[in-house]
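Undergrad: Pasted the sequence and its predicted model underneath.
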Amino acid sequence: MEEWLESLLEWAQCSAEERPPLELDFRTYQLVVTDAGPNRIKVLKIVRERLQLAPTAAKELLECEEDLVIGTGTKEDLQPLRDLLGEHGAKSAYQLTDADIEMP
């Protein structure tokens, strides 16, 4: 904790030009399954457990033509789930939630 506070103080004392960019993204995203891939049964199991659904309900959602929202949070929070889906051949994407879409 001390190291973190010291680094934060150092960062705050730098001029704006000297500061390294903070690459933190606190926006809220939805993780969407766009394609279940070749291992549909394993992906179905993940969907079922994640959304706490009965097997038939999870299967219906996965087979629906629309993209399936499987989680909401920051990219950092959702990345382990995305990696797990990817390990089983599923394709997924991040979509900003309505609250974080910037208005023109």
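TA: Nice, I can see it. Everything numeric here is computed off the predicted structure, so don't read it as measured data. Residues are numbered from 1 along each chain as shown.
Undergrad: okay, CA-based contacts and neighbour counts for the rest of this
TA: OK.
Undergrad: Give me the neighbour count for residue 53.
TA: 14 (other C-alpha atoms under 10 Å).
Undergrad: which residue sits closest to it, ignoring its sequence neighbours?
TA: residue 47 (7.9 Å; C-alpha to C-alpha, 6 or more residues apart in numbering).
Undergrad: is it true that the one you found touches residue 56?
TA: No: applying C-alpha atoms under 8 Å as the test, residue 47 and residue 56 come out as separate, 11.4 Å apart.
Undergrad: Within the helices and strands, which one has residue 57?
TA: Taking DSSP states H and E as the criterion, residue 57 maps to helix 55-63.
Undergrad: let's bring in a second one:
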Amino acid sequence: MPLNIPQLILQFIENQTETRTMLLPFHYPKKEEWEEFQSGFRYHGLSGEDLTSTKEGEWQPGWYVIALNEMDDPFFIDLNEEASGFPVYYALHGAGRWDAIDLGFDIVSLGYFLEKMEKAGKDKIACLQLVELSTDIQNPFWLELHTTIQEWDDEEAESTEIDPALLRYGKLVVTDAGPNKVKVAKYLMKIWDIGPQEALVRLTQQDVLVANGFLLHLQKHIDNLQQLGATVAWSDLPM
């Protein structure tokens, strides 16, 4: 584990860029969490056993996770490839082996792409154009992203007018974490700015408060939590 995180990587993880699709990076390590963030990839989270290996399908010694999407799939770089600007790779979590997909971006250009996707929000046409113009659509990861965006509801994605109903002020609560409790906890820990264990403890309570605010700002969390299998409820509050 290097003592100093290379500046290009540090800048990427500190930007914390989020988009409106669960497939792209969502959860980033903080500088002080860099080593902990490698748990389950470079080493076993309980035993500390080294999980790296030069064998095909294993986690390679130079690989370090720089972000996870909302399905806990890792985006990673190889520290040995600094001269190439740290090309970014993706792999499917839970497949029984690690098959790295080269995303065709170095870490800086991926950061620029994510910023553009963040600005595009839920504009379906803009997001599709960004993927088509910026990526190799034959790449399995980008093809999946493109297909996912195509399936967005057109009315929701292209609407530019704010629905007055979204200007309601209230509270969002989780009434049931559902079958993916760990993933829900990982999602909420970033909102609450707490650790994963504390988030799991909170989810044992009834009607767990996610946040207070305008529905306009919290709708993203409602959608994402429901996609993760959680049951949520909204209650209006007086302003």
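TA: Alright, I've got the coordinates. Bear in mind that the values here come from a model prediction, so they are computed numbers and not experimental data.
Undergrad: Any idea what the TM-score comes out to?
TA: Put the two chains on top of each other and the TM-score (TM-score structural alignment, normalised by the length of the first structure) is 0.66; 77 aligned residues with a C-alpha RMSD of 1.7 Å.
Undergrad: re the thing from before, what range does the helix holding residue 57 of the first structure cover in the second structure?
TA: Helix 55-63 of the first structure corresponds to residues 196-204 in the second structure, going by TM-score structural alignment.
Undergrad: which other residues reach that stretch?
TA: 174, 177, 181-182, 185-186, 188-189, 208 (C-alpha atoms under 8 Å, 6 or more residues apart in numbering).
Undergrad: If you count neighbours, what's buried in it?
TA: By 16 or more other C-alpha atoms under 10 Å, the buried positions in stretch 196-204 of the second structure come out as 196, 199-200, 202-203.
Undergrad: for stretch 141-148 of the second structure, same thing?
TA: Going by 16+ other C-alpha under 10 Å, stretch 141-148 of the second structure has these buried residues: 141-143, 145-146.
Undergrad: So which of those sit within helices?
TA: If you go by DSSP state H, those have 141-143, 145-146 in helices.
Undergrad: Okay, and the counterpart of residue 29 of the first structure in the second structure sits in which element?
TA: Aligning on TM-score structural alignment places residue 29 of the first structure opposite residue 170 in the second structure. Using DSSP H and E, residue 170 of the second structure maps to strand 169-176.
Undergrad: tell me the average deviation of that strand from the first structure after fitting.
TA: Compared with the first structure after the fit, strand 169-176 of the second structure shows a mean deviation of 0.7 Å (mean C-alpha distance after the TM-score superposition for the first structure).
Undergrad: next helix or strand past that strand?
TA: Next along from strand 169-176 of the second structure, by DSSP H and E: helix 181-192.
Undergrad: what's the mean deviation for that following helix versus the first structure?
TA: Mean for helix 181-192 of the second structure is 0.7 Å (mean C-alpha distance after the TM-score superposition for the first structure).
Undergrad: Give the closest residue to residue 63 of the second structure in space, chain neighbours not counted.
TA: The nearest residue in space to residue 63 of the second structure (C-alpha to C-alpha, 6+ apart) is residue 78, at 4.4 Å.
Undergrad: One more: residue 88 of the first structure?
TA: Residue 88 of the first structure sits nearest to residue 39 (C-alpha to C-alpha, 6+ apart), 5.8 Å away.
Undergrad: ok, now how distant is that neighbour from residue 90 of the first structure?
TA: 8 Å (C-alpha to C-alpha, to the nearest Å).
Undergrad: quick one, which of these two is more surrounded?
TA: Per other C-alpha under 10 Å, whichever of residue 39 of the first structure and residue 90 has more neighbours is residue 90, with 20 against 13.
Undergrad: Please report how far residue 220 of the second structure lies from residue 204 of the second structure.
TA: 23 Å.
Undergrad: swap in residue 171 of the second structure?
TA: Residue 171 of the second structure is 19 Å from residue 204 of the second structure, by C-alpha to C-alpha.
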